[in-house]
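# Sequence and predicted structure below; questions after.
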Amino acid sequence: MSITVTTWSLEQTSPADLAPADPPAADSGVRVVRSEAASPEFSRFLYTAVGGDVIWTDRLVWPYERWQAFLDRPGVETWVAYEHGTPAGYIELEAQGEGVVEIAYFGLLPAFRGRRIGGHLLGEGTARAWDLAERHPRLSPTKRVWVHTCSKDGPHALDNYRRRGFRLFDTTTAEEPETPPPGPWPGA
């Protein structure tokens, strides 16, 4: 059995395109912090915890060494939203050369969705994509930030990107095998 999946690709071509969300209330306990120590275990935890119910599967086969090599690349950064010290979601940035930065992954753990954390995290993470070269001097200054989302992602994903100032530049539709959500791996 297969399902039709629509994928939308969106971009910003100037830091002025970014429309930040209102920050959470001061007493919400929400903060966004860069995960500065490359940790395959933590990155895989975030990937499976956020993507387990929306069928993120491409990295499930990555061995530890591949995670480490990816995280050690210049211009790969993980920014984590915490609520009162608990990971609520993350955004992963990947420099792709010539001033292009992809938001490779972005999302919230299911328990934190619908609580106005996602817009704030996306805004903060996109701002960090625009100033990525300041933290990685060998990179070219960012000229473009892009992301893709699909109809398997959360129902508010596309609207959140648009509200943050991303513009649609491509739409594709494809048939994919229907697979049940994998959930986190044992021990996650």
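Ah, there it is.

# When you work out contacts or count neighbours from here on, use the C-alpha atoms and nothing else.
Fine.

# Just the endpoints, please. Distance across stretch 68-83?
Taking CA to CA, to the nearest Å, the first and last residues of stretch 68-83 lie 26 Å apart.

# nope, stretch 19-39 is what I meant
Stretch 19-39 end-to-end distance (CA to CA) = 31 Å.

# mind listing what Ser14 touches?
If a contact means CA atoms under 8 Å, 6 or more residues apart in numbering, then Ser14 has 143-144 as its contacts.

# could you pull out the strands for the chain?
Along the chain, the segments classed as strands by DSSP state E run 2-12, 30-34, 76-83, 86-95, 100-108, 144-150, 167-177.

# Name the residues of the shortest one that are buried.
What that stands for is strand 30-34. 30-32 (16 or more other CA atoms under 10 Å).

# next, the one to line up against it:
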Amino acid sequence: MLTDGFHPIPPGRVAAIVTHLRMDRPPAAPPAPELDLRHVPAPDPAWYRDLFTRVGAVDWLWFSRLRMSEAELRAILHDPDVEIRVLERDGRAEGLMELDFRTTGTCELAFFGLAPALQGQGLGRRMMQAALHHGFARGVPEMTVHTCTFDSPVALPFYMRSGFVPVRQEVEVVRDPRADGTLPPDAAPHIPRIG
């Protein structure tokens, strides 16, 4: 348990505040999704990593899937209880929605976002409509999502406007992915590198 006050972060590490959110019931009579998101069963890990990087690793500090071995990532992506859907523009995936049903009784919106070229066009709201539709379609009683200070500052308010409610917070301290080559040194310039 952390005590009140300041706590030093070792050089070469970064810290984030993680907020976990939950939605206990789908929005009343959710309409069919407006966006046609292509379901990608059992995607190739290299294809997934490319999309993951473009959506979250360059401007933000998404790195978890980039540190996994190909076998670890393939095991997740090929699990029948993990559903990958993408928003495409000109034949290229530019939006990522990953629904994880591996925990009984819940659907985790594990990853959700748009590449920079599609941001600011209202597509996120429509993607969220699709996420809620597909997430609750399997009859689970809740959906969860988490975000952190490594993510876009609009993510947490967006999830709350979408109907998710914050339920707990954690502090995460990790090896800086820019220091070990997981991400380029200039990724997420709003998060300072120390050491």
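Happy to help now that I have it. This structure is a prediction, so every number in the text was calculated from the model and none was measured.

# quick one: which of the strands of structure 1 is nearest Gly52 of structure 1?
strand 100-108 (10.9 Å; CA to CA).

# still on that earlier bit, how about a markdown table for the strands of structure 1, with distance to Trp130 of structure 1 added?
Shown next, in a markdown table, are the strands of structure 1 (distance: least, CA to CA, whole Å):
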| stretch | distance to Trp130 of structure 1 |
| --- | --- |
| strand 2-12 | 10 |
| strand 30-34 | 15 |
| strand 76-83 | 12 |
| strand 86-95 | 10 |
| strand 100-108 | 8 |
| strand 144-150 | 7 |
| strand 167-177 | 16 |
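
# picking up where we left off before, with distance to Gln12 of structure 1 added, can I get the buried residues of strand 30-34 of structure 1 in CSV?
Below are the buried residues of strand 30-34 of structure 1 laid out as CSV (distance: CA to CA, whole Å):
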residue, distance to Gln12 of structure 1
Val30, 26
Arg31, 24
Val32, 21
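
# From the centroid of structure 2, which residue is nearest?
Closest to where the C-alpha atoms of structure 2 average out (CA atoms, centre = their mean) is Phe111, at 2.5 Å.

# That residue -> structure 1?
By TM-score structural alignment, Phe111 of structure 2 lines up with Tyr105 in structure 1.

# Asp24 of structure 2 and Ala155 of structure 2, how far apart?
Noted for Asp24 of structure 2: a distance of 19 Å to Ala155 of structure 2, by CA to CA.

# what lines up against Asp79 of structure 2 once you look at structure 1?
When structure 1 is aligned by TM-score structural alignment, Asp79 of structure 2 is paired with Arg73.

# Now Pro15 of structure 1: closest residue in space that isn't a chain neighbour?
Leaving out its chain neighbours, the residue that sits closest to Pro15 of structure 1 by CA to CA, 6 or more residues apart in numbering is Trp130, at 6.2 Å.

# burial count for the aligned residue in structure 2 for that neighbour?
In structure 2, the residue matched to Trp130 of structure 1 (TM-score structural alignment) is Phe136. When neighbours are counted by other CA atoms under 10 Å, Phe136 of structure 2 registers 18.

# Might you report the residue contacts of Phe136 of structure 2?
Residues counted as contacts of Phe136 of structure 2 (CA under 8 Å, 6+ apart) are 26, 107, 142-143.

# Turn those residues into TSV, columns for distance to Val14 of structure 2 and neighbour count.
Below are these laid out as TSV (distance: CA to CA, whole Å; neighbours: other CA atoms under 10 Å):
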residue	distance to Val14 of structure 2	neighbour count
Pro26	35	19
Cys107	28	28
Glu142	31	16
Met143	28	24
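
# Using JSON lines, lay out these together with distance to Leu123 of structure 2.
Listed next are the contacts of Phe136 of structure 2 as JSON lines, based on distance: CA to CA, whole Å:
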{"residue": "Pro26", "distance to Leu123 of structure 2": "20"}
{"residue": "Cys107", "distance to Leu123 of structure 2": "22"}
{"residue": "Glu142", "distance to Leu123 of structure 2": "23"}
{"residue": "Met143", "distance to Leu123 of structure 2": "20"}
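
# Just name the closest of the residues you listed to Met68 of structure 2, please.
Proximity of these to Met68 of structure 2 (CA to CA) peaks at Cys107, which lies at 21.9 Å.

# biggest helix in structure 2, by residue count?
The single longest helix within structure 2, with elements called by DSSP state H, is helix 123-136.

# after superposition, how close is that helix to structure 1?
For helix 123-136 of structure 2, the mean distance to aligned residues of structure 1 following superposition is 1.4 Å (mean CA distance after the TM-score superposition for structure 1).

# Thanks a lot, see you next time.
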